[in-house]
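Peer 1: following is a predicted model, sequence given first.
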Amino acid sequence: MPLHDWTRVSAGTFHGFHNAWITELSRALNNGVLPSPFYAEAEQVAGQTGPDVLALEMDSRQFIADEVLAPDGSSGVATLLDAEPQVTVTQVASDAEVYSERRNRLAIRHASGDRLVAYIELLSSGNKASRRMLDRFLDKVYSVIEQGIHLLVVDPYPPGPLDPQGIHAAIWNEIDPSTPFRFPDARHLTAVSYHAQRPPTAYVEPLAVGQVIPDMPLFLDGTHYVNTPLESTYNAALSVVPKHLRERLVEGA
């Protein structure tokens, strides 16, 4: 089922779907997509209800065997040397601009002691509802990438006055303002994977209402990634949306 126009329903309806999508992503990643010792776990921000992001971690008690990350197809793990992610736009930050004079306000930590590897962030309309909310989100994203934690961001909402070229353009302006991003065509929704190396690389796939959502890379380390099943998990999560609201979404697709 293609991507829907989520502006046709309330923020509360999307919130329920958002939580279900995170659950379905966690289920898929932990049941065949991720190799051992990696695992995904939903995390909740204080003061909010329901999961906010999906964290990818590595069990600190285990080692990564060479065969686990070998790109033989059996584990689903790909390597940049053999399979560059298939996206519309790839951006590599300029060494001169990366992290210059930038504040670091948010410390990312996890109580389990296992090593945090990556985050999946599904945006809601509230993330871009005001300058304060957007700045909070950008600070969080910048801090994550600065710490070498990989990131996959999906924004199913169209650009607004605060992000006229979409959420990736706003994020990339924090990382490397010397190479601004502009949408290459009429697709103005966003899926973007950040490979948190130095300098960072962004793999950007513009999306549109009515378009099938492609799998997106989620990086495990400097060279290896898995393809995240966005479309199948999106479809599974839709079952939590009440029937009459699903029909409203379909009318807008």
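Peer 2: Yep, that arrived. Not measured: the values here are computed from a predicted model.
Peer 1: for the rest of this, base every contact and every neighbour count on C-alpha atoms.
Peer 2: Fine.
Peer 1: can you find which helix in the protein contains the most residues?
Peer 2: Longest helix of the chain, by residue count under DSSP state H: helix 11-28.
Peer 1: the strands in this structure, which residues?
Peer 2: Assigned by DSSP state E, the chain shows strands spanning 38-43, 53-58, 77-79, 89-92, 115-122, 150-155, 189-195, 201-207, 216-219, 224-228.
Peer 1: which strands or helices does the first one pack on?
Peer 2: Put plainly, it is strand 38-43. Other elements packing on strand 38-43 under the criterion 3 or more C-alpha pairs under 8 Å, 6 or more residues apart in numbering; DSSP states H and E are helix 11-28, strand 53-58.
Peer 1: want to compare, so here's the second one:
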Amino acid sequence: MPLLDHFRPPLSLKRHWHSFHNAWSTYLAEALNQSLPEGYFAEPNAQFGIEIDIATFSETNLPDSTPVATQWTPRSPTATLPFQPTTDSVEVQIFSTQAGPTLVGAIELVSPANKHRPTHRNAFTSKCQTYLQQGIGLVIVDIVTTLSANLHNELMERLDLQPVSLETGLYAVAYRVAESDGASRLDFWQEPLTLTKELPTVPLFLKGGLFLPIDLEQTYHLTCTRQRISE
């Protein structure tokens, strides 16, 4: 199944990209659970930016027994700093159960919100940096065509690394934190993605040494088929 543009017409007018990403993460987790050895499991985790408003209201005829929530208030904050939490998260998390559920790997499917603003990109790369610094295996897959930011390059800058940058807008990158001769290193495998071309297979290195092939084409094709998306 060739890679389609889920973010521009005509497909974007017929299908919702977030529904596709949600389904893709589910089928990726399903495929992993069929190949992971005993003691491991994969779970999809899709969260999109949803705002919850907490409304205030005034009611004059409250009974005397009603608790008053304003009897105590905190002092002014010590500091107020700009902060952007990760709004969209579409990922597959792989856990080891040997010492309770422990995260050992993650596959991140990039959303438009992850690339939209510098603060959003910073939140996404911060999460990826945390994974890598903990030795957690990571794969990033970016098929978003409407924004040009390259999160792999920004992650490398965040880690203060200067490898050959990815010039392509769409890509899959697999990362492995390894150690040799007493020194840690970061290995990664870059795969450019192209519309109308099939997707590659990339390695997923789990913390602890195990690695698995992630057949992006197989799960992408399955998702398109189950979602009734055709070329």
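Peer 2: Sure thing, it's come through. In this text, all values refer to a predicted model and were calculated from it rather than measured experimentally.
Peer 1: most packed of the strands of the first structure?
Peer 2: Among the strands of the first structure, strand 216-219 has the highest mean neighbour count (mean count of other C-alpha atoms under 10 Å), at a mean of 26.
Peer 1: residue range for that strand in the second structure?
Peer 2: Taking TM-score structural alignment as the measure, the second structure aligns residues 202-205 with strand 216-219 of the first structure.
Peer 1: what about Gln218 of the second structure, how many neighbours?
Peer 2: Neighbours of Gln218 of the second structure under the rule other C-alpha atoms under 10 Å: 17.
Peer 1: circling back to that earlier point, can you give me the angle the longest helix of the first structure makes with strand 115-122?
Peer 2: On the basis of axes from the mean of the first three to the mean of the last three C-alpha atoms, to 10 degrees, helix 11-28 of the first structure is oriented at 140 degrees to strand 115-122.
Peer 1: which position in the first structure pairs with Asn153 of the second structure?
Peer 2: Under the alignment (TM-score structural alignment), Asn153 of the second structure maps onto Ala169 of the first structure.
Peer 1: returning to that earlier point: give me the residues contacting the longest helix of the first structure.
Peer 2: With C-alpha atoms under 8 Å, 6 or more residues apart in numbering as the test, helix 11-28 of the first structure has contacts from 6, 40-42, 50-54, 122, 124-126, 229-230, 233-234, 236-238, 240-241.
Peer 1: for that helix, give me the average deviation versus the second structure.
Peer 2: Mean deviation of helix 11-28 of the first structure relative to the second structure after superposition (mean C-alpha distance after the TM-score superposition for the first structure): 1.5 Å.
Peer 1: quick one: what's aligned to Phe41 of the second structure in the first structure?
Peer 2: In the first structure, Phe41 of the second structure lands on Tyr39 (TM-score structural alignment).
Peer 1: wait, its match sits on Asn30?
Peer 2: Yes - under the criterion of C-alpha atoms under 8 Å, Tyr39 of the first structure makes contact with Asn30 at 5.8 Å.
Peer 1: coming back round to it: so what's the residue count around the match of Asn153 of the second structure?
Peer 2: When neighbours are defined as other C-alpha under 10 Å, Ala169 of the first structure has 20 of them.
Peer 1: same question for Lys128 of the first structure.
Peer 2: Neighbour count for Lys128 of the first structure, taken as other C-alpha under 10 Å: 21.
Peer 1: the second structure: which residue goes with that one?
Peer 2: For Lys128 of the first structure, the residue aligned by TM-score structural alignment is Lys115.
Peer 1: next one: Glu231 of the first structure
Peer 2: Under TM-score structural alignment, Glu231 of the first structure pairs with Glu217 in the second structure.
Peer 1: rewinding a little: ok, and the closest non-adjacent residue to the match of Lys128 of the first structure?
Peer 2: Spatially, and ignoring its direct neighbours in sequence, Lys115 of the second structure is nearest to Arg121 (5.4 Å; C-alpha to C-alpha, 6 or more residues apart in numbering).
Peer 1: what about the one you found, distance to Trp17 of the second structure?
Peer 2: Separation of Arg121 of the second structure from Trp17 of the second structure (C-alpha to C-alpha, to the nearest Å) stands at 19 Å.
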